[in-house]
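In: Coordinates for the following, if possible.
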Amino acid sequence: MSNSLSERISQLGLSLPQPSQPIANYVNHVISHNQLFISGQIPLLDGKPTYMGRLGDTLDEHEGARAAELAALGLLAQLGNALDDDLSKLVRIVRLGVFVAASPDFQRQGVVANGASNLLVNVLGEKGRHARTAIGVSSLPSGVAVEIDAIFELQP
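Out: Coordinates of the predicted model:
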């Protein structure tokens, strides 16, 4: 298996977006000791927010999972940028945080989060298996349905 993130993505018939830039007073990622923290990523198509609305209200689980997958592609773009496309520097994903904009009665945040989790495992193999939190919230930046962040462990 290739150590190039962009090659692995390409083998799946996907492409990485350009890493998004912060819209406020924060940075895309921080490396501290052997950990890489990547800021929240939202689903983008051609650099524009997509999958607007809330699960259980204007969007269904399938759309939510697709939104989570797009956000995960953004997360991988940030990872590739932080590691200079070299996955030999990566030990594993430690934790994935998935925030789902949802109606008060929506209870399937985990199904939506699987859109991101499945993509990460498909791209990274065992290094992509992770602990995860999936949380329902009333709204997210730009009105999108999903935002994800992650903590990665890096080689010493």
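
In: Please count neighbours and contacts with C-alpha atoms only from this point.
Out: Noted.

In: what separates the nearest residue to residue 55 once chain neighbours are set aside from residue 117, distance-wise?
Out: Leaving aside its chain neighbours, residue 55 sits nearest to residue 102 (4.4 Å; criterion: C-alpha to C-alpha, 6 or more residues apart in numbering). Distance of residue 102 to residue 117, computed by C-alpha to C-alpha, to the nearest Å: 19 Å.

In: out of the two, which sits in the busier spot?
Out: residue 102 (26 against 23; other C-alpha atoms under 10 Å).

In: Next up, the contacts around that one.
Out: Neighbour list for residue 102: 54-57, 136-139, 145 [criterion: C-alpha atoms under 8 Å, 6 or more residues apart in numbering].

In: Counting neighbours, which bits of the strand or helix carrying residue 68 end up buried?
Out: Mapping residue 68 onto the secondary structure by DSSP states H and E places it in helix 61-82. Using 16 or more other C-alpha atoms under 10 Å as the test for burial, helix 61-82 gives 61, 63-82.

In: again, but for stretch 45-58
Out: 49-56.

In: Take the residues you listed and lay them out in TSV including secondary structure and distance to residue 27.
Out: Shown next, in TSV, are the buried residues of stretch 45-58 (DSSP: H, G, I helix; E, B strand; the rest coil; distance: C-alpha to C-alpha, whole Å):
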residue	secondary structure	distance to residue 27
49	strand	19
50	coil	22
51	coil	24
52	strand	24
53	coil	26
54	coil	27
55	strand	28
56	coil	32
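
In: Second input sequence below; structure requested for side-by-side comparison:
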Amino acid sequence: MSINDKLKELGITLPPVSTPAAAYVPFVRTGNLVFLSGHIARKDGKPWVGQLGKTMGTEEGKQAARGIAIELMGTLQAAVGNLDNVKRIVKVMSLVNSAPDFTEHHLVTNGASELLGQVFGDKGAHARSAFGVAQIPLGACVEIELIAEV
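Out: Now for the predicted structure:
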């Protein structure tokens, strides 16, 4: 099954690449690697503002991370032309806007990791880091970046 067929099966339509909010590009391809800039969580087209452990819970954060994975796949598709050209999702790095006592960053990030696994199968298994941070641009609850091999 192609990646596009899998996305259709899951009811997912990939968005176009977002315009960067600062002085950077959405992706850089070098050799057989594609580096995607961090994407922040969005809800109804606006930054999904919140702080895990203070104004929102783990499940809501997980949904935000899942939404970011969809946006990342849209950017990745723009970078490589067709997601079937992806040999492997190599690395995911997740920044979670969290209260000092919040410790479920890994569970929030699963929202993205699990969807990448559903879409890419074995090629979606990746190395990962998940960090708690004091703040993310525009007050977003989660930001995720990705590295893929093509």
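
In: Could you report the TM-score between the two superposed chains?
Out: The TM-score (TM-score structural alignment, normalised by the length of the second structure) is 0.95; 150 aligned residues with a C-alpha RMSD of 1.2 Å.

In: coming back round to it: alignment lookup: the residue nearest to residue 55 of the first structure to the second structure.
Out: By TM-score structural alignment, residue 102 of the first structure lines up with residue 98 in the second structure.

In: Next: residue 57 of the first structure.
Out: Using TM-score structural alignment, residue 57 of the first structure pairs with residue 54 in the second structure.

In: So that match sits against residue 100, correct?
Out: No. In this structure, residue 54 of the second structure is not within contact of residue 100 by C-alpha atoms under 8 Å, at 9.3 Å.

In: Skipping adjacent residues, who's closest to residue 72 of the first structure in space?
Out: Spatial nearest neighbour of residue 72 of the first structure, excluding adjacent residues (C-alpha to C-alpha, 6+ apart): residue 116 at 5.2 Å.

In: hmm, back to that, would you list the buried residues of stretch 45-58 of the first structure in CSV and tack on distance to residue 37 of the first structure?
Out: Conversion of those to CSV gives the following (distance: C-alpha to C-alpha, whole Å):
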residue, distance to residue 37 of the first structure
49, 22
50, 24
51, 25
52, 26
53, 27
54, 26
55, 27
56, 30
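
In: Out of those, which is nearest to residue 35 of the first structure?
Out: In terms of C-alpha to C-alpha, no member of the buried residues of stretch 45-58 of the first structure lies closer to residue 35 of the first structure than residue 49, at 28.0 Å.

In: surely the closest one meets residue 145?
Out: No. Contact between residue 49 of the first structure and residue 145 fails when scored by C-alpha under 8 Å: they sit 9.7 Å apart.

In: what's the mean deviation for the helix holding residue 68 of the first structure versus the second structure?
Out: Compared with the second structure after fitting, helix 61-82 of the first structure has a mean deviation of 0.6 Å; criterion: mean C-alpha distance after the TM-score superposition for the first structure.

In: and that helix, what does it pack onto?
Out: Helices and strands touching helix 61-82 of the first structure, by 3 or more C-alpha pairs under 8 Å, 6 or more residues apart in numbering; DSSP states H and E, are strand 35-41, strand 44-45, helix 109-124, strand 146-154.

In: So what angle separates the directions of the longest one and helix 61-82?
Out: Right, helix 109-124 of the first structure. With axes from the mean of the first three to the mean of the last three C-alpha atoms, to 10 degrees applied, the angle from helix 109-124 of the first structure to helix 61-82 works out at 40 degrees.

In: how close does the next helix or strand after helix 109-124 of the first structure sit to the second structure?
Out: Later in the chain than helix 109-124 of the first structure, the nearest helix or strand by DSSP H and E is strand 131-137. Its aligned residues in the second structure lie a mean 0.2 Å from strand 131-137 of the first structure after superposition (mean C-alpha distance after the TM-score superposition for the first structure).
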